[in-house]
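Chemist: Sequence isn't available, so here's the structure alone:
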């Protein structure tokens, strides 16, 4: 699919074939969704599809995970009418923070942090990231939110794989992503060839 192609009707997930496959080896994610962000309509629909599945009145704040979660998370508050909080990789915030260690999809140990003066008991937070593979990054963000007494109102992403961590998120929290049910097995199998011919 050309980066400028927009199909008639724009069915849910029509933009998924714009993702590019990993060509750099196992140290990188299996797919790169960032090319679909270059298509203005694809980006708008990629944000609208998961955000629109969650009731607006169930969310007080949108939080995006560093770094690709910033793109989707920052666009999400506009249709939801909510503010945005950045959950950062450790060492980037110049204020007091709470930190949480985790392992990412490559198995590398990392630390993320969030400022202390926003999250509070009773605040309902929608957590947004680009892709949930093992679930380690999102679980750390969930811990940061809940440790400060706030509530995770939902989890949104381009895709949530049915790994052990992905299933835990789906079973424990309200969630939404851009993958139609008929494509889930192909996303889990990293079968981009099928996704490209889906439409």
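Modeler: Yep, that arrived. Bear in mind the structure is a predicted one, so any value in this text is a computation, not a measurement. Residues are numbered from 1 along each chain as shown.

Chemist: When you work out contacts or count neighbours from here on, use the C-alpha atoms and nothing else.
Modeler: Will do.

Chemist: check contacts around the residue positioned nearest the centre of the chain.
Modeler: When CA atoms, centre = their mean is applied to the chain, the residue found nearest the centroid is residue 129 (2.2 Å). Residue 129 makes contact with 64, 65, 68, 69, 70, 72, 73, 138, 156, 157, 158 under the criterion CA atoms under 8 Å, 6 or more residues apart in numbering.

Chemist: Same question for residue 50.
Modeler: 156, 157, 158, 176, 177, 178.

Chemist: out of those, who has the most neighbours?
Modeler: Top of the contacts of residue 50 by neighbour number is residue 156, holding 30 neighbours under the definition other CA atoms under 10 Å.

Chemist: Check it against this one:
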């Protein structure tokens, strides 16, 4: 994959019209650009694939495929690169988009969550408090939104579930950023993995099998674009 990226960079510009005859899952990963600036930067720049119209469409389609038929109320993207894929996913699903920002940029009431990013730097993210709130019952129970009690008692309404949020970021490396975003959403009453209803979850181009990445995958429904046979390459970069 790295060799394919380097080969594409030898061209002065991307061929926006070239599409492979067989568009297998992840074909667009070869459009990503490798690091040419040294160890202070990430090893790949995925944003190059966003410039390719079919590559971007197929990337978003692959991210959303595992959630087909799932109830999703809103898509949330993490500052900053998660905004691109998150907004594209929201537009595809015809849902609203919630921006989870780096602290200090929102002029409204927010809640904040500290975290450590993939580079080991301590940061803080925040989200507005006027968007996510417990929602109305959505009838996902086979009993029509009612809890079934023992024989002879009366059924009682289920407590309303929170908004079901699909969290999107460009990459999950150590998992620290995504775990902080999950805490923010759940703190405000949103549901990342709804126990009462169809679960939503977490989506990224790549979810590395780091300790933090595994923690997320064990607890939430996840989607990524990296085919299984390429996963070791991304884990060992």
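Modeler: The structure has been received and is ready for your questions. Please read all numbers here as calculations on a predicted model, not as lab measurements.

Chemist: Need the TM-score from the superposition.
Modeler: Remark: TM-score between the superposed chains equals 0.92 [TM-score structural alignment, normalised by the length of structure 1]; 190 aligned residues with a CA RMSD of 1.2 Å.

Chemist: What's the ChimeraX line that selects buried ones from the contacts of residue 129 of structure 1?
Modeler: Only the buried members of those end up in this ChimeraX selection, burial being decided by 16 or more other CA atoms under 10 Å:
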select :64,65,69,70,72,73,138,156,157,158
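
Chemist: which pair in the contacts of residue 129 of structure 1 spans the largest distance?
Modeler: 72 and 138 (14.5 Å; CA to CA).

Chemist: ok, which stretches of structure 2 are strands?
Modeler: Listed in chain order, the strands of structure 2 (DSSP state E) span 33-34, 44-45, 74-78, 96-102, 110-116, 122-128, 146-147, 156-157, 165-168, 171-172, 201-204, 206-207, 221-224.

Chemist: closest to residue 190 of structure 2 out of these?
Modeler: strand 165-168 (6.5 Å).

Chemist: Kindly name the residues of structure 1 that line up with the closest one.
Modeler: Aligned by TM-score structural alignment, strand 165-168 of structure 2 falls on residues 125-128 of structure 1.

Chemist: which other residues reach that stretch?
Modeler: Contacts for stretch 125-128 of structure 1 (CA under 8 Å, 6+ apart): 59-65, 69-70, 72-73, 138, 141-142, 145, 150-157.

Chemist: which one in structure 1 is furthest away from the centre?
Modeler: Within structure 1, counting by CA atoms, centre = their mean, residue 8 lies farthest from the centre, at 26.0 Å.

Chemist: Identify the residues contacting that residue.
Modeler: Per CA under 8 Å, 6+ apart, neighbours of residue 8 of structure 1: none.

Chemist: any idea what it aligns with in structure 2?
Modeler: So residue 8 of structure 1 corresponds to residue 21, using TM-score structural alignment.

Chemist: what does residue 209 of structure 2 align to in structure 1?
Modeler: So, by TM-score structural alignment, residue 209 of structure 2 is matched to residue 162.

Chemist: Could you count how many residues lie near the nearest residue to that match once chain neighbours are set aside?
Modeler: In space, and not counting its chain neighbours, residue 162 of structure 1 is closest to residue 188: 6.3 Å by CA to CA, 6 or more residues apart in numbering. Using other CA under 10 Å, residue 188 of structure 1 has 14 other residues around it.

Chemist: To which residue of structure 2 is residue 188 of structure 1 aligned?
Modeler: Using TM-score structural alignment, residue 188 of structure 1 lines up with residue 235 in structure 2.

Chemist: I'd guessed its match sits against residue 209; true?
Modeler: Yes. Counting by CA atoms under 8 Å, residue 235 of structure 2 touches residue 209, with 6.2 Å between them.

Chemist: Count the residues that sit near residue 4 of structure 1.
Modeler: 13.
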